[in-house]
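A.B. asks: quick one, fold the following:
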Amino acid sequence: MNGKNASVINIISREANIKRKLRRHLQDLGFEKSDEGALRIQGSGKDIVRTLHRAQREERLRASSDFIAAKAEKLLGYFASGKEIDPEKISPVLERVAAGTPQGDLFRLASLTWSVPVSNGFGRRLRYLIWDENNGKLMGLIAIGDPVFNLAVRDRFIDWNTHDRSARLVNVMDAYVLGAIPPYNALLGGKLVACLLRSRDLYDDFARTYGGSTGIISNQEKKARLLAVTTSSSMGRSSVYNRLKIGDQQYLKSIGYTGGWGHFHIPDGLFTELRDYLRDMDHRYADQHRFGQGPNWRLRTTRAALSALGFKEDLLRHGIQREVFICELAKNSAKILQSGKGEPDIGALLTAKEISELALERWITPRAKRRSEFKDWVSSDLIDLFGRQTRVLRNQLESLNLFKETASG
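C.D. replies: Predicted coordinates:
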């Protein structure tokens, strides 16, 4: 057999191998093909969503196993047990997180407990830890980053055209991490955390960090102001974000649902193989992943690889719709985003401390009086949120005597 024939056989064999892996993975998740060739999954609800994210989450946990082993002993002490919380004395404070710091490590460890894998964000980013100052324990996380360029429900809500969006999307961010840590989540702490998106603290931090930045895509200087933050519920309709209102002020507004397209059901390992396949074809998407080279590089890369392998685009239609919300920081945010004219009306914008006090009175304190289950949570229960890494982590912590101490404490 000459070298040319061997090369052709290797390419065919590689394509067949990737196809088999992809079909097997989708079948394992529970997907079937409809008569039209689109993906279809039986059932609905949060358990289905968790199942679809399972492979990607386990990959993230495996990739982070060394980090967990090295950092867990020191960091687990920052997570509260229910008995350490006095609902009448909870005092939330925001702390900005910088890369390469112990706070950054804590943010990473806490985000690994999310049932849906947390992305690293891209482009501009602001990350925060929310602390309970009364006991020194972690309450929740916030991370906002650059939004995707195309988001139909957002664009319809603002009612801007492509030119307007290109010029003024710099004033919008997306909350890609937003939530409370156990046991504060049982006290409706997620509502408090979400309200903090509309705080003077985030508005001012954004202005200091990115107010005089140059647009990566346009390469033009822009006086960016944080006018709006979008976020989406990974579990379909959100019970935490809906009706998020204190007094007359609405903090998050539902603006519709995504179309059920995406790539989250393609785990990192398979995506790497798809990307390598494109690279061998000298396809431009294989390594075109800097922000500013177009919207959602991973989605476009996956689509290109699937097309090259002979799959229909419908393979990216997973059917899981996310509810999308928008937080408008200025009273006239939508008007400025649409027209590009005017100064932000932020006279009624409260500080994180002021918002927290209102949220405690509105949700946390009444919840604690009605439901006492949060007291049963012990910080060592957090280990059970690390998926298949749980057994390994338990063994590691027991060898350090940490697990026994947190369980007994």
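
A.B. asks: going by C-alpha atoms from here, please, whenever you check contacts or count neighbours.
C.D. replies: Fine.

A.B. asks: quick one: distance of the helix ranked longest in the chain to the chain centre.
C.D. replies: Scanning the chain for the helix with the most residues, using DSSP state H, yields helix 3-29. From the chain centre to the centre of helix 3-29 is a distance of 32 Å (Cα atoms, centre = their mean, to the nearest Å).

A.B. asks: from the contact counts, what lies against that helix?
C.D. replies: In terms of contacts (3 or more Cα pairs under 8 Å, 6 or more residues apart in numbering; DSSP states H and E), helix 3-29 is packed against helix 268-280.

A.B. asks: repeat that with 6 Å
C.D. replies: Using 3 or more Cα pairs under 6 Å, 6 or more residues apart in numbering; DSSP states H and E as the contact test, no helix or strand touches helix 3-29.

A.B. asks: and it with helix 268-280, angle?
C.D. replies: Between helix 3-29 and helix 268-280, the angle comes out at 150 degrees (axes from the mean of the first three to the mean of the last three Cα atoms, to 10 degrees).

A.B. asks: would you do the same for the sequence below? I want to compare the two.
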Amino acid sequence: MNGAELAELVLRKLQEAGFVVTADSIDYPSVLDKEGLRQIHEPAVQLEIASRKEWLNRNLPKYLRFFANGDEVIPEHIDPVLIEVTETQHHNLFRMARFLWSLPFSKGYGRRLRCLIMDRSNGKLIGLLALQSPPLSFPARDRLFCYPPGRKTEMVNQTMDIQTLGAVPPYDRLLGGKLIALVAASNEIRQMYWRKYSGRTTEMERRILPPHLVALTTTSAFGRSSLYNRLRFNGSVIAESLGYTEGYGTFHLMELYPLFRAFLEQQGISTYGGFGTGPRRKWQTMVRALNRLGFSGDLLRHGVKREVFLFRLVDNLESYMEGLDTEPKYRHLPFSDLVTWWRERWLLPRSKRVNGWKEWRREEIRNLLLADQEKVEP
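C.D. replies: Next up, the predicted model:
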């Protein structure tokens, strides 16, 4: 594809994302509701699913059985168990379920921790949790701390960013997402992180970082979050709102990222590399391509302001991150206590208040992922 064709495609994708494109200007989109935002993400999601059709055809019959029918879920008997993703079966089930999200799938970057939350009462999947290395620069987070001179990287790398969090049907109808959010703050997640990264040497700087996990950050998918807001445990705030992002990102043009790379490579500009291939690298690649196509890099301002949340895993977060305390004072949040709280606070009241979740059938997952394929038996 030549530059003129790619530029025309950029304009078309911007229009699909809600930008107002005229001969003289490109105006940013007006505020969209959550359904409108999902529609903007839909092409990238479908592109990812289409690229994995062969894998889905091969694996869906094997893994569909881990998704529950509504009548297989008895709220009073739900018994969540936390499983770290370490085996091939875990990876495949995580990947399969992740395709159900409204946001495109990403493997994440840097340090990563993935978990399945299963229902021991029936062997079905409740939801997913995935953590990844945090961005080194994150204004909403960085405004909270005065990092010790020269130690920002060390301190920030004792936090993680929530990359995937949520429940799958029919558990999502029963506020299973609240359970997964509580689990993210649990003692068991911190301990899992410690076991995986204690004594590990960083690949870039060849040094050993403290294996403490003192905080998590995340942003809502579509503006204000109903999942994280008012998320408490015994009166303590679990997810603390830090305000909103400034509305910059790459998702509305991510479908074109392979074409941007190919365009730059044709011009002799390398887009490959080992480190720095995460969001920052993608951002730089897309800005460079847009500039060479005659556009401003400001087109990556999509206007979707995501709510930012902080999960404090220690009581002395500010003083620890600022180097005043040498040891973190961990909050005591056992997985079993969080499950009990979720069951009484959200699950049981919700199961009596809403209808429709019992009618859910896992065949709907097959239809979502293989809509244009031959039917696969569950």
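
A.B. asks: hang on, the earlier thing: what's the average distance of the following helix or strand past the longest helix of the first structure to the second structure?
C.D. replies: The first helix or strand that comes after helix 3-29 of the first structure along the chain, using DSSP states H and E, is strand 31-33. Following superposition, strand 31-33 of the first structure is found to deviate from the second structure by 2.5 Å on average (mean Cα distance after the TM-score superposition for the first structure).

A.B. asks: buried sites along strand 31-33 of the first structure?
C.D. replies: 31, 32 (16 or more other Cα atoms under 10 Å).

A.B. asks: surely residue 128 of the first structure is within a strand?
C.D. replies: Yes - counting by DSSP: H, G, I helix; E, B strand; the rest coil, residue 128 of the first structure is part of a strand.

A.B. asks: counterpart of it over in the second structure?
C.D. replies: Using TM-score structural alignment as the criterion, residue 128 of the first structure maps onto residue 115 of the second structure.

A.B. asks: list the contacts of its match.
C.D. replies: For residue 115 of the second structure, the contacting residues are 83, 84, 85, 128, 129, by Cα atoms under 6 Å, 6 or more residues apart in numbering.

A.B. asks: check residue 92 of the first structure too.
C.D. replies: So residue 92 of the first structure contacts 131, 132 (Cα under 6 Å, 6+ apart).

A.B. asks: returning to that earlier point: report the buried members of the contacts of residue 115 of the second structure.
C.D. replies: 84, 85, 128, 129.

A.B. asks: now these in TSV, with secondary structure and distance to residue 203 of the second structure?
C.D. replies: Below are those laid out as TSV (DSSP: H, G, I helix; E, B strand; the rest coil; distance: Cα to Cα, whole Å):
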residue	secondary structure	distance to residue 203 of the second structure
84	strand	23
85	coil	22
128	strand	27
129	strand	25
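
A.B. asks: got a markdown table for the residues you listed, with distance to residue 224 of the second structure too?
C.D. replies: What follows is those, written out as a markdown table (distance: Cα to Cα, whole Å):
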| residue | distance to residue 224 of the second structure |
| --- | --- |
| 84 | 29 |
| 85 | 30 |
| 128 | 21 |
| 129 | 20 |
